[in-house]
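Visitor: Can you look at this prediction? I've put the sequence above it.
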Amino acid sequence: MSNIHVSSHPCVRAKLSQLRSSSASPRDTKALVHEIATLLAADALASLTTVEVGESTTALGATYTVEEIAQKVVLVPILRSGLGMLEAFNGLLPTPSAIHHLGLFREKATLSPVEYYNNLPTSSSSTHPADIAIILDPVIATGGTAVAAIQTLKDWGVKKIVLCSILGAKAGVEHAAAEWPEGVQVLIGAVDPETNSKGMIVPGLGDIGDRLFLTIGK
């Protein structure tokens, strides 16, 4: 699908191989998620434009034109694991962006998404809440959680959504991309062929939220 972009960066591919490994320590897992997210953020933010807002002077006293990002960008990490990607994106943006958390989990029997937390502010009917909302979620398995997040943000009134993930299953990624093709861009580190009966990506990363927050075996 034309609105799906899979990273071809060699560092993403190599670091993803390290992240897949069962021998990766919790410290390594956190660092690798951050590093891969930083590489993906550079791609995700490359389409932004700047606008001239005035002039200033350099340390040598020379005058230069000051530029700022033209678009209003908000970051939307999906709890819990999306928090692992947040610092990478916020660190690349030249000024802090609003961060709006969405809490979604998959019901075990049906694998359907259930929303348990939403801190999107009430938007005014006369203004749009954001030009671009960037959803951060390390994995797209069945795509149900991503679709629920897209629907929520579309109803909220954002103009464009960038869904950024480290890894996805083919069917789940396509499911998410098809939800709002004209308004959603999917940027992903790699795509695996399938999910198992429990909705886990195969070969996958395991439960990345558990790996990040040391709750394996809960």
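Guide: Great, that's in hand. Given the structure is predicted, the values throughout are model-derived calculations rather than measurements.
Visitor: Going by C-alpha atoms from here, please, whenever you check contacts or count neighbours.
Guide: OK.
Visitor: which other helices and strands contact the lengthiest helix in the chain?
Guide: Counting residues, the longest helix in the chain under DSSP state H turns out to be helix 26-44. Where contact means 3 or more CA pairs under 8 Å, 6 or more residues apart in numbering; DSSP states H and E, helix 26-44 is packed against helix 10-20, helix 83-92, strand 160-169, strand 184-192, helix 208-213.
Visitor: for G103, what are its contacts?
Guide: Counting by CA atoms under 8 Å, 6 or more residues apart in numbering, G103 touches I78, L79, R80, E115, Y116, Y117, N118.
Visitor: mind listing what's buried in the helix or strand harbouring it?
Guide: Using DSSP states H and E, G103 falls within strand 102-106. Using 16 or more other CA atoms under 10 Å as the test for burial, strand 102-106 gives L102, G103, L104, F105.
Visitor: Kindly report the same for stretch 84-99.
Guide: So stretch 84-99, judged by 16+ other CA under 10 Å, has buried residues G84, M85, L86, A88, F89, N90, I99.
Visitor: Below is an additional structure, to be compared with the one above:
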Amino acid sequence: MASTALLTPATERTSSYAPPSNPSLHVLDHPLYQHQLAHLRLAETDARAFRQRTRAAATVLCVEATRDLEVQAVQGQGPLATFEGDTVKERIGVVPILRAGLGLVDACLDLLPDDTSVLHIGLFREKKSLQPVEYYSKLPAQPTVDRVLIVDPLVATGGTAIACVHMIRDWGIPANKIKFLCLLGSEQGIQALLDACPGVEIWCGHIDKTLDGQGLMIPGLGDAGDRLFATLANH
């Protein structure tokens, strides 16, 4: 994994950007998450380390985003005595937006109930128009889950995120049962998602203020899919 020695102490913050105040938006404020994000941003972080740190960051994100899952009381026999506890009651579906969303799936599955479904949706952003294009969907004919967690590392312009949320809503999942989890978002993209998808909770690790002319976040962390799957040389 990338060495912390590649990161140097900052004398002061160059940005005091504050996320928009909206009850549907949750931006993480956790030291362990910020530690992983700093290493994800490093150009020197190779694909293996990028995958490991993405998984670690996604673990923190998933824990924070699932605080309100409905539970049911249970009891069982332990090694020394009977016990009472809680288990998650809801049927949950994790929806990765292909392909970069795959990098967040295992972290979620490590934590969520064993019967959690993974429902793949393929969307990409057309390079010239920056509009989303659907190329794959593996949703059953009827909803098989009670709650959906959509996962994608980045929300830049917000187009693919919005398209995915609309697909899940059209499938039959109400907005208040959809959560969108991302490691990093742009101010513009997060606001677009809030405006287009009222009622959907957004859990974002951090928000960058700037997008460049190609719709890339600055400073961002580059193309998450290419960095996860070591395909940078293909461009």
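Guide: Okay, I see it. Please read all numbers here as calculations on a predicted model, not as lab measurements.
Visitor: TM-score for these two?
Guide: TM-score of the superposed chains, computed with TM-score structural alignment, normalised by the length of the first structure, equals 0.93; 211 aligned residues with a CA RMSD of 1.3 Å.
Visitor: Closest one to D131 of the first structure out of the buried residues of stretch 84-99 of the first structure, please.
Guide: Distance to D131 of the first structure across the buried residues of stretch 84-99 of the first structure (CA to CA) is lowest for I99, with 13.9 Å.
Visitor: any idea how far G82 of the first structure is from that closest one?
Guide: 12 Å (CA to CA, to the nearest Å).
Visitor: mind checking what L130 of the second structure lines up with in the first structure?
Guide: Alignment note: L130 of the second structure maps to L111 in the first structure; criterion TM-score structural alignment.
Visitor: quick one: what helix or strand has the residue nearest to that match when sequence neighbours are not counted in it?
Guide: Spatial nearest neighbour of L111 of the first structure, chain neighbours left out: G199 (7.0 Å); criterion: CA to CA, 6 or more residues apart in numbering. Using DSSP H and E, G199 of the first structure maps to neither a helix nor a strand.
Visitor: For G199 of the first structure, grab the count of nearby residues.
Guide: 17 (other CA atoms under 10 Å).
Visitor: got a list of what it touches?
Guide: Residues in contact with G199 of the first structure (CA under 8 Å, 6+ apart) are L111, A141, T142.
Visitor: I want to check those residues in the second structure. Which are still in contact there?
Guide: Contacts conserved in the second structure for those, using both residues aligned by TM-score structural alignment, their matches' CA atoms under 8 Å: L111, A141, T142.
Visitor: Run a quick check on the second one versus N196, I expect a contact.
Guide: No: in this structure, A141 of the first structure sits apart from N196 without contact. The criterion is CA atoms under 8 Å, and the distance is 9.6 Å.
Visitor: mean offset of the strand holding G103 of the first structure relative to the second structure (after superposition)
Guide: Taking mean CA distance after the TM-score superposition for the first structure, the mean distance separating strand 102-106 of the first structure from the aligned residues in the second structure is 0.4 Å.
Visitor: What separation is there between the residue nearest the centre of the first structure and F89 of the first structure?
Guide: Centroid-nearest residue in the first structure, with CA atoms, centre = their mean: L136, separated by 2.2 Å. Distance, L136 of the first structure to F89 of the first structure, by CA to CA: 9 Å.
Visitor: Also K72 of the first structure?
Guide: Using CA to CA, K72 of the first structure is found at 14 Å from F89 of the first structure.
Visitor: Thanks a lot, see you next time.
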